[in-house]
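> sequence? don't have it. structure:
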């Protein structure tokens, strides 16, 4: 049997004027964090599904990369990943692109091997696999 995690969503009202709360009760990362139309499509304070997908993808990719680098004999000193998730409004809302941007410090590895391992992590982390219908790019920079 695998591992199961959960989050909850509560919403009241219609799409544009309603408001909701998201929670990750087991981790405490979010406890009744506000989300609404205006925090998703505007600039009001609160979170949104795309931001949460970005956080999940950045975290998953970074952990997968750390494991793959260590397996290759190059445990990383530092990995910093930013994930940008784009929401297109053409033909109805849809995720249109995910961009992973990585800054890494990995002692003793050459650029070609680093890029190979980073791309493997991008293709094979569980969140990348789940989001495979969306184009995912990676810009990986190795600190010298």
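Now that the structure is in, tell me what you want to look at. Since we're looking at a predicted model, the values are computed, not measured.
> when you work out contacts or count neighbours from here on, use the C-alpha atoms and nothing else.
Fine.
> mind listing the strands for this structure?
For the chain, strands defined by DSSP state E occupy the ranges 8-12, 19-23, 33-36, 78-88, 94-105, 136-142.
> the second one packs against which elements?
Applying 3 or more CA pairs under 8 Å, 6 or more residues apart in numbering; DSSP states H and E, one finds that strand 19-23 makes contact with strand 8-12, strand 33-36.
> quick one: distance of it to the chain centre.
In terms of CA atoms, centre = their mean, to the nearest Å, the centre of strand 19-23 is found 19 Å from the chain centre.
> returning to what we had before: would a markdown table of the strands of the chain with distance to residue 125 be doable?
Converted to a markdown table, the strands of the chain look like this (distance: least, CA to CA, whole Å):
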| stretch | distance to residue 125 |
| --- | --- |
| strand 8-12 | 24 |
| strand 19-23 | 24 |
| strand 33-36 | 27 |
| strand 78-88 | 14 |
| strand 94-105 | 12 |
| strand 136-142 | 12 |
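> presented hereafter is structure B, for comparison with structure A:
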């Protein structure tokens, strides 16, 4: 099975420190992160944003493959994931990943979409990785 690699570097310690994140694929190269990007809305990314991107992508792909397996040949899936970080004692904890799916799949019923999407939510690898509440809101568009 494939493996994926990423790296992070942090220069300086604590709040004034500044970090960068890179991926082996080059999609991210020295992308800045730190206290400001995580808690103050400054330009750059943060771990929760990267988890949200991974979860949205994984769930959407799992749903796409499940829809194809169920006999659907065309459609568009748009997913957002909102990852919540909350204080936990002296630290922080990811407490929730809220998925919101907008699906346009010709010929599918709302109940079939619900069944397929709920199964994809429960079984996509990133959902299974997360140790938090995972919710799903579904909208069927035509």
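Arrived safely, thanks for sending. Owing to the predicted nature of the structure, the values given are computational and were not obtained by experimental measurement.
> just to revisit the earlier point, tell me which of the strands of structure 1 sits most buried.
strand 33-36 (a mean of 20; mean count of other CA atoms under 10 Å).
> tell me what that strand is packed against?
Packing partners of strand 33-36 of structure 1 (3+ CA pairs under 8 Å, 6+ apart): strand 19-23.
> the strand it packs on vs structure 2, average offset?
Here the mean offset of strand 19-23 of structure 1 against structure 2 after fitting is 0.4 Å, by mean CA distance after the TM-score superposition for structure 1.
> distance check, the spatially most central residue of structure 1 against residue 141 of structure 1.
By CA atoms, centre = their mean, structure 1 has its centre lying nearest to residue 57, at 2.2 Å. To residue 141 of structure 1, residue 57 of structure 1 is 18 Å away according to CA to CA, to the nearest Å.
> also residue 110 of structure 1?
In terms of CA to CA, residue 110 of structure 1 sits 12 Å off from residue 141 of structure 1.
> OK, contacts around the aligned partner of residue 80 of structure 1 in structure 2?
Aligning on TM-score structural alignment places residue 80 of structure 1 opposite residue 78 in structure 2. When contacts are counted by CA atoms under 8 Å, 6 or more residues apart in numbering, residue 78 of structure 2 touches 60, 101, 102, 103.
> hmm, back to that, OK, contacts around the residue nearest to the centre of structure 1?
So, once contact is read as CA under 8 Å, 6+ apart, residue 57 of structure 1 ends up touching 83, 127, 128.
> let's go with 10 Å and repeat that
Neighbouring residues of residue 57 of structure 1 by CA atoms under 10 Å, 6 or more residues apart in numbering: 51, 63, 81-85, 98-100, 122, 125-128, 130-131.
> for residue 66 of structure 1, same thing?
Contacts of residue 66 of structure 1 by CA under 10 Å, 6+ apart are 60, 72, 74, 75, 76, 77, 78, 79, 106, 117, 118, 121.
> for structure 1, what's the longest helix?
Determined from DSSP state H, the single longest helix within structure 1 is helix 49-71.
> that one vs structure 2, average offset?
Average distance, helix 49-71 of structure 1 versus aligned residues of structure 2 after superposition (mean CA distance after the TM-score superposition for structure 1): 0.2 Å.
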